[in-house]
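**Student:** got a structure for you, letters missing:
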């Protein structure tokens, strides 16, 4: 985003900024974004319990390629082992089905809890973004009014000068 902002500011022909000004603006935007993100992260960390953090970690692992690959390896190993003479869960693998059902029964609610917390975080960020945008729009309107007043004053001064 800061690079996009620099490009937009640099493209404006009537407000060409020098490198120092562009650097200062970029630094301010990055610092502001960092402060907002760190504040939200700290607020969420204070608000979440140890169970919430565990649920987030389980959901993070459960939705990863590592989990998929490890689980596929477990399933294949289970089936291969139980097709040999050391089988303790012969086909149709009733014990394996029970294990899979139990994993699903526990993993699904944990993932849903994690998703609900993420949705709450997203909602807070959206509200904060709206507040920031609203405040920026208010400041822009104030600046526009000020510029219009300055323009009117300048026109009056030019008229007075032209009369003299």
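**Tutor:** Perfect, I can see it now. Quick caveat, the model's predicted, so the values are computed rather than measured. Numbering: from 1, shown residues only.

**Student:** Please count neighbours and contacts with C-alpha atoms only from this point.
**Tutor:** Noted.

**Student:** Residue 59 against residue 111, yeah?
**Tutor:** Yes - under the criterion of Cα atoms under 8 Å, residue 59 lies in contact with residue 111, with a separation of 4.9 Å.

**Student:** by contact count, what packs against the longest helix seen in the chain?
**Tutor:** Counting by DSSP state H, the longest helix found in the chain is helix 94-163. Packing partners of helix 94-163 (3 or more Cα pairs under 8 Å, 6 or more residues apart in numbering; DSSP states H and E): helix 50-62.

**Student:** ok, second structure coming up, stack it against the first:
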């Protein structure tokens, strides 16, 4: 067994176990417990739960009026609303073109209803859009923070990989030197 390790050292090959043992001995390349704990927390938090957590926080902060505005805006911007509203307009016009009309053309009551609907619906949609913009801003800040932290960790990993590469080059050089001196 020991001869195999010596043969590997002489041939310049190094097993991953040997490399990890060498890194374990190098205090500058080790991850400390704080870094390991931080990585564990990040992995635990960021596995697909960021946006759901953010939505839950938004829902806790929002009032029932805000949630109602969101539902109205969602319905007002759907195909269901468009189809129902077109149906309502057609039925209204057909009924009022008959002999028992209560709003004869030019449909002044219908104009009043449409004006009231748009006067009500516009601010509700704007409130919902403002809440969505605030939510998007929080998500953008969170994405920036995650990307920034990932970039820092990538830089740290790059430094560790460069050290590892230098160490491997040294080991290979030592193995070549041993091999050349043993011949």
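**Tutor:** Arrived safely. Quick caveat: nothing in here was measured; it's all calculated off a predicted structure.

**Student:** List the TM-score for the superposed pair.
**Tutor:** Scored against TM-score structural alignment, normalised by the length of the first structure, the superposed chains reach a TM-score of 0.77; 137 aligned residues with a Cα RMSD of 2.0 Å.

**Student:** hmm, back to that, show me the common contact partners of residue 59 and residue 111 of the first structure, please.
**Tutor:** Taking Cα atoms under 8 Å, 6 or more residues apart in numbering as the contact definition, residue 59 of the first structure and residue 111 share no neighbouring residue.

**Student:** Counterpart of residue 76 of the first structure over in the second structure?
**Tutor:** Alignment note: residue 76 of the first structure maps to residue 90 in the second structure; criterion TM-score structural alignment.

**Student:** and the helix or strand in which that match is found, how far from the first structure on average?
**Tutor:** Remark: residue 90 of the second structure resides in helix 79-97, with elements defined by DSSP states H and E. Once superposed with the first structure, the aligned residues differ from helix 79-97 of the second structure by a mean of 0.8 Å; criterion: mean Cα distance after the TM-score superposition for the first structure.

**Student:** Next, report how far that helix is displaced from the centre of its chain.
**Tutor:** With Cα atoms, centre = their mean, to the nearest Å as the basis, helix 79-97 of the second structure stands 41 Å off its chain's centre.

**Student:** mind listing what's buried in that helix?
**Tutor:** 92, 93, 96 (16 or more other Cα atoms under 10 Å).

**Student:** Now do residue 101 of the second structure against residue 84 of the second structure, distance only.
**Tutor:** Taking Cα to Cα, to the nearest Å as the measure, residue 101 of the second structure and residue 84 of the second structure are separated by 21 Å.

**Student:** now do residue 106 of the second structure
**Tutor:** Relative to residue 84 of the second structure, residue 106 of the second structure is positioned 22 Å away (criterion: Cα to Cα).

**Student:** again with residue 63 of the second structure
**Tutor:** From residue 63 of the second structure to residue 84 of the second structure the distance is 28 Å (Cα to Cα).

**Student:** do residue 141 of the second structure as well
**Tutor:** In this structure, residue 141 of the second structure and residue 84 of the second structure are 39 Å apart, going by Cα to Cα.

**Student:** Over to residue 150 of the second structure?
**Tutor:** In this view, residue 150 of the second structure and residue 84 of the second structure are 48 Å apart by Cα to Cα.

**Student:** what about the aligned partner of residue 112 of the first structure in the second structure, how many residues close to it?
**Tutor:** Using TM-score structural alignment, the equivalent of residue 112 of the first structure in the second structure is residue 126. The local packing of residue 126 of the second structure (other Cα atoms under 10 Å) involves 14 other residues.

**Student:** ok, now residue 114 of the first structure?
**Tutor:** One way to gauge burial is a neighbour count; for residue 114 of the first structure, by other Cα under 10 Å, it gives 21.

**Student:** Could you pull up the residues touching it?
**Tutor:** With contacts defined as Cα under 8 Å, 6+ apart, residue 114 of the first structure is in contact with 52, 55, 56, 59.
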